[in-house]
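Novice: following is a predicted model, sequence given first.
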Amino acid sequence: MGCKPAEPEPKEEAVTPLVIQEEEEPSEEVVTQEEEEQEPSKKDILIAIDPGHQGAHVDMSALEPNAPGSSEMKAKATSGTTGRFTGIPEYQLNLDISLLLRDALTKQGYDVLLTREDNDTAISNMERAVLANESGADVSIRIHANGSESSEANGALVIVPSSQNPYVSSLHEPSRRLAESVLNAYCESTGFRNAGVQENDTMTGINWSSIPVMILEMGFMTNQQEDQGMADEEMRKSMVSGIVKGINQYYVYN
């Protein structure tokens, strides 16, 4: 008998392996990039904010030179005024606004130095200016509020050194530009009367400065409308917003 030819072995069908795709976790790089996009771009500008005065319990009656090399001696600091209608001390108002201003400027990408962060710090007007100078700050903005014997006195104003200042005459022009920019934006934001720019060469905190410097007198704490207004949370937001806008405008057009 002949041999029966062997039947070919059946071929195995190719089986495509089942691949289960897991959901991709967001990479750390993507998360980091998103976080960076939410952060403001750094401006490489350091703003010194000086909340005027300190607590009335801090003795600042000792004397210091009114300017470098000056023989005139003045008290290290004064106690400031008080809200005639709210009872809020000026030193507290100045600090409250300065803390809000620090946060707002930081969100804009500025670096910020506060000369004090509480009401217990014993730091003189000269020491505040020197601190701002030595920190490498680009400008110094001193936060104050006004007082008057008359309850009718009203409005915001700024104070800068004059062009004849015997110590810091070179700071007059940039200080005035900064002050005008801040004051105009502040008054536009708050609705306070613009009482203009004043020049003063007797202030220790100005005479010891080596960077553009200004004092913002935010309003009169002896005026009912302004005293109560500056205590209002929404008005404070407007106050800070105006200052920030003025600083931004100063650097855009500087």
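Specialist: Sure thing, it's come through. Residues are numbered from 1 along each chain as shown.
Novice: only C-alpha atoms for contact and neighbour calcs from this point on.
Specialist: OK.
Novice: next one: the top helix by length along the chain to chain centre, how far?
Specialist: Ordering each helix of the chain by length in residues (DSSP state H) puts helix 233-253 first. In terms of CA atoms, centre = their mean, to the nearest Å, the gap separating the centre of helix 233-253 from the centre of its chain is 9 Å.
Novice: from residue 99, how far off is residue 130?
Specialist: Here the distance between residue 130 and residue 99 works out to 20 Å (CA to CA, to the nearest Å).
Novice: ok, residue 217 next?
Specialist: Using CA to CA, one obtains 16 Å as the distance from residue 217 to residue 99.
Novice: please say which of the two ends up with more neighbours.
Specialist: For residue 217 against residue 99, the residue with the higher neighbour count under other CA atoms under 10 Å is residue 217, and the figures read 20 against 17.
Novice: A further structure is provided below for comparison with the first:
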Amino acid sequence: MLDLFLTKNPKHQAILIVTASLILLTITVLLGYAFFLKGPTKHDAKKDKNFVTVPALVGKGMYVAKKKVESAGLKFEVDQWVNSKVYPIKHVISQKPLPNIKVKKGSRVIVNVSGGKDYYSENAIRQQSAVNNENLKPLPEPPIQPRLALIGRVVVIDPGHQRKTDLTKEPIGPGSKIMKVKNPGGTLGTVSKVPEYELTLSIAKKIRERLQMRGVKVVMTRESNDVDIGNIDRARIANNAKAELFVRIHANGDSNAEKSGISTLYPALNEWTAPIYDKSLKAAKIIQKSLIETTKQNDLGIVARNNMTGFNWSKVPVVLIETGFMTNPKEDVLLNSPNYQDHLAKAISDGIIKFLQTYPPRDRIFNSQ
């Protein structure tokens, strides 16, 4: 063999070159095929911006899990609902892919969700096997009592104020001679410098997302800051939607920078609000309680208001939530925290749902225009 490498014979040299080329080509093909099968390495995935880390979801509520997945640029998908004595209803019990694995953006993260310890399908055998058999067809969502069903229930969310100030006036109630400015502009964050209209829209969108996940139909009075709608117009949107509850989101302001806390306003009993008074009061109590229990903030209670245009023109139950004081430095920073806004949205949506569950769908106030 050594003689072959040392030979000066042109024929032998040609054989040697061809043989060496074939060997190199074979090695290159084999290495390339192996890399193709293996895919990108962890190091490559870390460098590639198209890859993201799968978040840990097991034990988290379905809403929180969905938000985590979508925030990572992935798609959230429920495979099946299963019986679980360990995890509460609507909590993730398993996931694929596993957490901390790098996957391409846009990939699906598939989860199984707890239907609670008393969740059964058509027969016990199928239900028991559902926990371990991933090839079963997805089970239906846990049944909801007809009285408590939220599918198709209508709620109107009104993010207070707008970018454009409107100092023209409108009557505070139908036929009233008392006039009030349409849109005085709202307050401004002492520290954040965020205007109230931006804050209220941010919170309102979070409330909408939570309600929609429960099947509630949500109508927004506005979805941008560049609108021009007065308080009569906002009430009419709720009336036209035949809302079961009209929820107005605001933030407070005061000359006393130390003043803080949450309050929920509702219409005082007067010539216009009598048909909606009882339910508005009920909603105010439920939502205020939910807010204080969730946020642990200063409880300013529920407050009846006689002079609010949006109340007096409403033909459906209505409340207005003052989420906090933007003129209080600490509370202003808190109100503009995405995490705290999530807490507010949860508390308000939980209160709304509890209110809706208090009354069956047929028991609505639909006064004619």
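Specialist: Received the coordinates, thanks. Owing to the predicted nature of the structure, the values given are computational and were not obtained by experimental measurement.
Novice: before we move on, back to that, what does the longest helix of the first structure correspond to over in the second structure?
Specialist: Mapped onto the second structure using TM-score structural alignment, helix 233-253 of the first structure covers residues 338-358.
Novice: tell me the SS of residue 54 of the first structure?
Specialist: Secondary structure for residue 54 of the first structure, judged by DSSP: H, G, I helix; E, B strand; the rest coil, is coil.
Novice: in the second structure, what residue corresponds to it?
Specialist: When the second structure is aligned by TM-score structural alignment, residue 54 of the first structure is paired with residue 162.
Novice: how deep is that match tucked in, by neighbour count?
Specialist: When neighbours are counted by other CA under 10 Å, residue 162 of the second structure registers 25.
Novice: so which residues of the second structure form strands?
Specialist: Ranges of strands in the second structure, per DSSP state E, are 51-53, 75-82, 92-96, 102-104, 108-114, 154-159, 166-171, 179-183, 217-220, 245-252, 262-267, 299-305, 318-325.
Novice: can you tell me what residue 114 of the first structure aligns to in the second structure?
Specialist: Superposed on the second structure with TM-score structural alignment, residue 114 of the first structure falls opposite residue 220.
Novice: for the residue nearest to that match when sequence neighbours are not counted, which residues are in contact?
Specialist: Residue nearest to residue 220 of the second structure in three dimensions, not counting chain neighbours: residue 157, with 5.0 Å by CA to CA, 6 or more residues apart in numbering. For residue 157 of the second structure, the residues meeting the contact criterion (CA atoms under 8 Å, 6 or more residues apart in numbering) are 204, 208, 218-221, 246-249.
Novice: which one of those is nearest to residue 190 of the second structure?
Specialist: Taking CA to CA as the measure, residue 190 of the second structure sits nearest to residue 249 out of those, at 19.0 Å.
Novice: so how far is residue 15 of the second structure from the closest one?
Specialist: In this structure, residue 249 of the second structure and residue 15 of the second structure are 85 Å apart, going by CA to CA.
Novice: tell me the contacts of residue 224 of the first structure?
Specialist: Applying CA under 8 Å, 6+ apart, we find residue 224 of the first structure in contact with 84-85, 151.
Novice: quick one on the thing from earlier: of residue 249 and residue 15 of the second structure, who's got more company?
Specialist: Counting neighbours by other CA under 10 Å for residue 249 of the second structure and for residue 15 shows that residue 249 has the greater number, 24 against 12.
Novice: counterpart of that one over in the first structure?
Specialist: Residue correspondence to the first structure (TM-score structural alignment): residue 249 of the second structure is matched to residue 143.
Novice: looks like that match contacts residue 51 (just checking).
Specialist: Yes: between residue 143 of the first structure and residue 51 a contact is recorded at 5.0 Å, counting by CA atoms under 8 Å.
Novice: fine, thanks again, bye for now.
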